[in-house]
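> When you get a sec, could you give me coordinates for this:
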Amino acid sequence: MASLDSFKAKKTLTVGDKTYTYYSLEAAAANGLGDVTSLPASLKVLLENLLRNEDGTTVTKADIQAFAAWLTDKGEAKHEIAYRPARVLMQDFTGVPAVVDLAAMRDAAKALGADPKAINPQVPVDLVIDHSVMVDYFGHADSFEKNVEREYERNKERYEFLKWGQTAFKNFRAVPPGTGICHQVNLEYLAQTVWSKDEDGETVAYPDTCVGTDSHTTMVNGLSVLGWGVGGIEAEAAMLGQPVSMLIPEVVGFKLTGKLAEGVTATDLVLVVVDMLRKKGVVGKFVEFYGSGLANLSLEDEATISNMAPEYGATCGFFPVDNETLEYLKTTGRTSDQVALVEAYSKAQGMWRPEMSDPVYTDTLELDISTVKPSIAGPKRPQDRIILDDASDAFAKAMDTEFKQLDEATKRVKVEGEEYTIGHGDVVIAAITSCTNTSNPSVLVAAGLVAKKAAERGLSVKPWVKTSLAPGSQVVTDYLAKAGLQDDLDKLGFNLVGYGCTTCIGNSGPLPEKISKAISEGDLVATSVLSGNRNFEGRVNPDVRANYLASPPLVVAYALAGSMNINLTKDPIGYDDENEPVYLSDIWPTNEEITSVVRSCVTPEMFDARYGDVFKGDEHWQAIEVKGGETYGWPESTYVANPPYFEGMGMEPEAINDINKANILGLFGESITTDHISPAGNIKADSPAGKYLQEKGVPVMEFNSYGARRGNHEVMMRGTFANIRIKNQMVPGTEGGITKHWPEGDVMPIYDAAMKYMADGKELVIFAGEQYGTGSSRDWAAKGTNLLGVRAVLAESFERIHRSNLIGMGVLPLQLPEGGSWTDLGMTGNEIVTIEGVSDFKPREAVTVNIEFPGGETKTITAELRIDTENELEYFKNGGILHYVLRNLARAAK
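Predicted structure coming up:
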């Protein structure tokens, strides 16, 4: 798309023997935009995006001028823009339903009389299959091979579908299973920092940008690629050519100074950053890092910080381009031409960090990195940081305040057939997993060195601990093997189990039956320690109630100790062959040891070899046959099914009615996460989803996980709000996805109640507290809500991605006023709700909510409509973003 170029920004840049067209911020400033040199680097990326895509309709001259005004207004977020990312990244849990939707849209386009091929990605899309491997086998040399075999057995139908998508859709590539985690593949291979493409006879250079269907897409911010997580619904719209509608954000500058102390890891640093930024309050804002401390961090350290932007609540955590960026690109096998382009372009655009004076930020905060101490986070949230020295005391406190079992803290339970017992606080899962840390050689090498020193002292992992190593990249295996450290990890049971997210997303696999039985019979608060980024209730494993995030070397240490009741900084971690105590300090490597191994064992050749033919896949992937043509055949499957979103849809949207006399499906408290809402983890046999699968002839042992079945709406809608730890206050004192169906007041699964209401023609609403929808960008949290018949969610505040997803599925998000929460109003769930003005409103408008209580009393409150932009309003009026896009593409293709 040619730009109108109102500010005559289009220039050429020569790099070596190549000439690129680019849209110069300096030229735009000189031609009427005004001085924008003091903009944060992340906003310069957005500004360039608008200069390049100015079309007079979605991007106007006034939109571009708003960036200069942003400096005057000190970063107040008030101007809406249309942003077009260069590409889209997906993982398979969120990617499968996205491709299902695209396939369904092709069917719907055909029904509307349009060419189904009009439904096709307009920008490059990469899907990395990384969320489906489960830790069924562990602690043995053949664990990886067995888990891969099991993965393909479980997911054959899904993988056939994805391989069809790879052939049916243009601009769509699938990275096969067993390659790595999508964020690490993005960081090591897909990302370019500066993108280029041939267009109208020119090679246009511009910043690499992306949106992804995983909230931790932000990891690539460490490589100076502006990217963040969106719901699958938003991602589909972006890949179909729709801009991402957003306000020019506030940008919080985070100044880092100093250098990490001896024995402190990047994981410890990121837990402090999460803690500080959560307290600061950065939801919906950009965070940009600056300061002299950046010179003392590796790019992998920066990527670790960027990865956890969802945990500190920000849209992104951006690091500008510097020498470390260039070195990382070289180390990971990018071409010399690409590295030269990144340097030249960044300097030409004023995005080169060493030459940038401190930009203007909306607000700032500062951390001296040298003050960071070893930490963990838990037992339920990533922002709940605990200094390692206080960890055992903190668990004792949690036994009192969180789990209400302090009076039996010393109880032990005999494990059937074994000589040992287990008790409260014992670590039953120790997992080196997830993208957060496994992109960082320093912490993985540290874990290997801890294992090496422990093995040399004769230490072993406690027998009740399930150990696993699931790297984010095959390159990790190469450098651990080259350093000789994989053998030491193997000795302690940290054998390779797969290249995927595993434990961090709930794919921890079952505990050994005798351990699970002892935990259940003793009602024990068992614990997990993982090097991931999420530890929400019910996420890791149904048997494990307390979950702690820690660096990989601390994961190894806790596996050796076997309990959270041990103070790793003071107590012995174990005893050697001479029965002498061994302390953590005895086996902890020095920074110099770690650096020496990393420098000698991580090479560009490893990346070249692993990514040379990355889309080929192993023999399992190559053996999959592709079925179907331009539209999918929808074979009988409990994994993939044609969703009902577009049934009976016409070319023009129907009028929206007010919400009249709706029943309440749930009353929820604060911090209800997308893990609570969206189906995730294991499928229980006696749940609505489990019963459905059994009716379809699926044995319980073949249920797989909710995540693997995201392509089947029948399973997923039955699992919405079915998390084992969710607390619906309509049924106080209980956990799990149940509610009361009125007027009778019968207690039943949420799905069953919703279907009864639907059969009776009743509309539904949900009430909730603050931070509704925090966590991963799970589109099924919104899709399931829609399919259950919920028309509106009334909450005290919303997380950004989930709010957007609700709108994308035609569900109304309403923010309750101060004093207007359901608890303040004295609601119990047996009320009737009418919401007026839905048929005709504007973004952020006040909406009247009438609540009829049993006995006839009525209370009226005014809620704020959290449809924030005109684009979002259009999506909602069309019944959702996919309906809006489908209608537009179908009209154009007729």
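> Please make it C-alpha for all contacts and neighbour counts, starting now.
OK.
> Just give me the residue right at the centre of this protein.
Nearest to the mean C-alpha position of the chain, by CA atoms, centre = their mean, lies residue 215 at 2.7 Å.
> How about the contacts made by it?
Each residue near residue 215 by CA atoms under 8 Å, 6 or more residues apart in numbering is listed here: 228-230, 310, 775-777.
> where along the stretch 751-894 of the chain do the helices fall?
Per DSSP state H, counting those that start in this stretch, the stretch 751-894 of the chain carries helices over the ranges 780-787, 800-808, 870-877, 881-893.
> So which of the ones you listed is nearest residue 318?
helix 800-808 (17.7 Å; CA to CA).
> Let me have the helices of the stretch 751-894 of the chain in TSV, extended by mean neighbour count.
What follows is the helices of the stretch 751-894 of the chain, written out as TSV (neighbours: other CA atoms under 10 Å):
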stretch	mean neighbour count
helix 780-787	26
helix 800-808	26
helix 870-877	19
helix 881-893	20
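> thinking again about what came up before, so which of the contacts of residue 215 is the closest to residue 505?
residue 776 (9.7 Å).
> All the strands of the stretch 401-550 of the chain, in order from the start?
Taking DSSP state E, counting those that start in this stretch to define them, one finds strands in the stretch 401-550 of the chain at 412-414, 421-423, 427-432, 466-469, 526-530, 544-549.
> Show me what the fifth one is packed up against.
Think strand 526-530. Counting contacts by 3 or more CA pairs under 8 Å, 6 or more residues apart in numbering; DSSP states H and E, strand 526-530 is packed against strand 427-432, strand 544-549, helix 552-561.
> change it to 10 Å
If you count contacts as 3 or more CA pairs under 10 Å, 6 or more residues apart in numbering; DSSP states H and E, strand 526-530 packs onto strand 375-377, strand 427-432, strand 466-469, helix 513-522, strand 544-549, helix 552-561.
> Second chain to compare with the first, below:
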Amino acid sequence: MSDIFNVKDTLTVAGKEYAYYSLPTLAKTYPHIEKLPFCMKIVLENLLRNEDGGQSVGKEHIEAVANWDEGAAPSQEIAFMPARVVLQDFTGVPSVVDLAAMRDAVVKLGGKAEQINPFIPSELVVDHSVQVDVYGREDALDLNKKIEFQRNNERYEFLHWGRQAFKNFVVVPPATGIVHQVNLEYLARVVMAAAVDNGDGVELTAYPDTVFGTDSHTTMINGIGVLGWGVGGIEAEAAMLGQPSSMLIPQVVGFELTGQLSEGVTATDLVLRVVEMLRAHGVVGKFVEFYGEGLNNMPLADRATIANMAPEYGATCGIFPIDQIAIEYLRLSGRDAAQIELVEKYAKAQGLWHDADTEDACYSSKLHLDLATVQTSLAGPKLPHQRINLADMHKSFSSTLETMTKDRKAAIKGKDRFEEEGGKQAQAKSLAAEPSAFCDVTSNFCSIVDINDEEYNLRDGAVVIAAITSCTNTSNPAVMIGAGLVARNAAAKGLTAKPWVKTSLAPGSKVVTDYLEKTKLMDELEKIGFYLVGYGCTTCIGNSGPLLESIEKGIEENNLVAAAVLSGNRNFEGRIHSHVKANYLASPPLVVAYALAGTVDIDMTTQPLGQDREGNDVFLKDIWPTSAEINELIANNIDAEMFHKNYGEVFNGSKEWNAIASPDSQLYPWSEASTYIQNPPFFEGMTMEPEGIPDIENARILGMFGDSITTDHISPAGNIDADSPAGLYLQSRGVMEADFNSYGSRRGNDAVMTRGTFANIRIKNLMMDGKEGGYTYYFKGDKATLKDGKQMAIYDAAMKYKEDKRPLVVLGGDEYGSGSSRDWAAKGTILLGVKAVLTGSFERIHRSNLVGMGVLPLTFKEGENAQTHKLDGSEVLSITGLNNGESKTATVTATRADGSTETFEVNVMLQTPKEREYVRHGGVLHYVLRHLASDSINAS
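Here you go, the predicted structure:
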């Protein structure tokens, strides 16, 4: 590492001397640095430290950030190198599979297996594999853990191999916590220190902790001043292999916070308001930085809650500065004293420290929120930014119900049952707030369900899932203790969760369990039905597990609009559960309240949740705790010893984990019999010469989609249907339906994942005239209309097109690929034979992932789309003028069955020279492989 600006300095901490690249010294030459946002100073230090004469980072890149024009549109390319990579197991396992496959490939190209190793610290947390199979009972945790290990033994064996085969790679075992909470409470350094070869020898160098994560909610770590964001597995793998990430210098939105939250308002309510505001403002591709006097009394956990949901407001990150509150959190969470001293001294030396005297930075645009104006709220029924004030929830659900049931008709079976059992139905226990209500399917859609030999009325709006889950909120003691207090107060009045509600409690770390037990609130949660089900990301990612058979049957019987209320960050269509159409994000205390009510079809501000033992109405206000009570419990019951105890031997794991055997070899011994881990075909037939970016001729449209198609629509997620291509494949391999597990757990098997791409039950291919699910038309030859097409699963059609040697294109609307950083949304796309994706606009991560897999991203010109060009999906497309990726635009010629054509220009969304190189090579992994193999061959 060079020092062309001569700015290196030293500081001493606990008797050790650390070198660092001084921003204040550089500011003497470039005074605008003093006005840079906190996050841009971190970017500047990253470039300064990694300057290499222009190969990746040159003087012009450093000067571009030092002289950052906050009002300019992003145009300057820079290369950012994170300090470390964090992975969760759903995205981490396929990343390690790719590294294992790369070892095989590099050997075939003439290199050595040992060349494929993480170059930077890479930490995987096994947190996405636990499902809520068992709930509402004391042994739920143990039983779910047992099922988890049975289901995932092959995957866990593979991870055991990886942790011994790869250097710089560690695994946090299952049943420890959610990756982002573990990252916040333990893994994050805030300031890194490493021995670095400076050309004249090795010296201990300090630098900001920056991180890429294979989960979009990696941004949670921004809450403690660590710059990081979610990337696809492909981009993470490149970083692990020492490749910087090309990006455009971003704009930074300053978000000023003032005042304090009102009594009874939670951090969840705050973040839902922030999400709403930033979505409306438009922050896709931008950094967001929070500042203002409102930070002075904002706990670190509240900051982490806001930072966590950056993907929901569309930003690359949402960061808070390092200040005294961050230092106090490091101390509370049990960090080493010398490390805490390093963080504080380094931050102050670099001008990265924030206090009351810190001057405001320059921002590209600004927003302001008075915290006192935030109201109790939820978000739904489909998107995280659909915020609803609690007082408006009843009216909002009525509108949602009208939309979702516009064309619904009562099932004949339901009417027959009503007529046959009319007298009995009047006696069935009511779901509605009014105890006298009964199930009248002639005027109100309703099913009778049997639960433990008792009958209940299941209506539209029934809460069938109430889950305290997800990194967003389970890291926050205020809302978790608040939930416990609501439970305590409800139990004291004799209330409990309704029988049809599947309740679950999945903390983000064992520290949460400790303080809930210490405050005796765990007992109170259990009294009303919320038992501990596991440590991991459960309902929020679709690992909600099955509902009771009678509940699922009742929903199907009359096509009911059932609801889920969860303390998560995602509520996209089809994500939470296939039988649940209306999904609402809420604070943990509200999750408890809706479990008590059993329905979202209620005005909680005016209607009772139920009746106490004397028959008196109990309202939400009667059981809601005060802020003072919550804060007192936090102050008296959470300490550093809890963190020391739970993280002292974090990598050791349980006896179940340590009993797993794994091979001891540098190359992984792939097994054809495995249905979890397979050698992916990405490198089949690969040579040392890249393919380039040729024009695309005579392509068919595999699917044509509308706006807001998320990676949950594209990438396989949730349960595997027995009749789906993936389900049929598993059955052909002898796997029983009960052992299918989830798509997420099988991400290491390309055969399963490719079959599940575009197979979401709620996705709508516009070619299919409103039909939901992963279907398309297969067209034989060049001349066909829609009515000539043969309807089939998208995977089956893609395989037929592959036999025809026909390239494929996918068309989409605005915000294509929003949501989680699912690398299989890109991997599945390329393995289906898709050469290009043409949309109105892309969400940042998915576009990057497509590039990383060698898929060409294109966008329509402003104001244009498939409809304006009168495309119906039956056309044959040719995309010309690409000029090996150098052209900013290309020409699309759509030829119809009658020979007529439609010609229009599109934008080529390759934003940097490095991105063009990646696509020319067929993806970033191919690019890295060729360079490593070339280095090895030249060295020998």
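> Overlay the chains and give the TM-score.
The TM-score (TM-score structural alignment, normalised by the length of the first structure) is 0.98; 889 aligned residues with a CA RMSD of 1.1 Å.
> mind listing which of the contacts of residue 215 of the first structure are in strands?
For those, membership in strands holds for 228-229, with DSSP state E as the criterion.
> now the second structure: which of the contacts of residue 215 of the first structure match?
Contacts conserved in the second structure for the contacts of residue 215 of the first structure, using both residues aligned by TM-score structural alignment, their matches' CA atoms under 8 Å: 228-230, 310, 775-777.
> So residue 398 of the first structure, which state does it fall into?
Classification of residue 398 of the first structure using DSSP: H, G, I helix; E, B strand; the rest coil returns helix.
> Show me what it aligns to in the second structure.
The alignment partner of residue 398 of the first structure in the second structure, by TM-score structural alignment, is residue 400.
> what's the burial count for its match?
16 (other CA atoms under 10 Å).
> Give me the distance between the spatially closest residue to it that is not a sequence neighbour and residue 570 of the second structure.
In this structure, residue 400 of the second structure finds its nearest non-sequential neighbour in residue 381, 7.6 Å apart by CA to CA, 6 or more residues apart in numbering. Distance, residue 381 of the second structure to residue 570 of the second structure, by CA to CA, to the nearest Å: 10 Å.
> so who does residue 94 of the second structure touch?
Contacts of residue 94 of the second structure were listed using CA atoms under 10 Å, 6 or more residues apart in numbering, and they are 100, 155, 233-234, 677-678, 680, 744-750, 823-824.
> Now, of those residues, which are buried?
Neighbour-count burial (16 or more other CA atoms under 10 Å) applied to the contacts of residue 94 of the second structure gives 100, 155, 233-234, 677-678, 680, 744-750, 823-824.
> could you check the distance from the aligned residue in the second structure for residue 867 of the first structure over to residue 858 of the second structure?
In the second structure, the residue paired with residue 867 of the first structure is residue 910, using TM-score structural alignment. Residue 910 of the second structure sits 8 Å away from residue 858 of the second structure, taking CA to CA as the criterion.
> shared neighbours of those two, anything?
With CA under 10 Å, 6+ apart, residue 910 of the second structure and residue 858 have common neighbours 847, 888.
> coming back round to it: show the contacting residues for the nearest residue to the match of residue 867 of the first structure once chain neighbours are set aside.
Using CA to CA, 6+ apart and skipping the chain neighbours, the partner closest in space to residue 910 of the second structure is residue 916 (6.0 Å). By CA under 10 Å, 6+ apart, residue 916 of the second structure lies in contact with 692-693, 851, 854, 856, 884-886, 909-910, 923.
> repeat for residue 37 of the second structure
By CA under 10 Å, 6+ apart, the residues touching residue 37 of the second structure are 70, 252-254, 287-291, 321, 352, 360-364.
> What of residue 727 of the first structure?
Listed by CA under 10 Å, 6+ apart, the contact set of residue 727 of the first structure reads 666-669, 672, 676, 721, 733-739.
> quick one: the match of residue 398 of the first structure from residue 357 of the second structure, how far?
Per CA to CA, residue 400 of the second structure is found 48 Å from residue 357 of the second structure.
> residues in the second structure matched by the top helix by length along the first structure, start to end?
In the first structure, taking DSSP state H as the definition, the longest helix is helix 143-168. Matched against the second structure by TM-score structural alignment, helix 143-168 of the first structure falls on residues 140-165.
> where does the residue nearest to residue 297 of the second structure when sequence neighbours are not counted land in three-state SS?
Leaving aside its chain neighbours, residue 297 of the second structure sits nearest to residue 260 (7.7 Å; criterion: CA to CA, 6+ apart). Judged by three-state DSSP, the three-state class of residue 260 of the second structure is coil.
> from what I can see residue 260 of the second structure touches residue 302, true?
No: applying CA atoms under 10 Å as the test, residue 260 of the second structure and residue 302 come out as separate, 11.9 Å apart.
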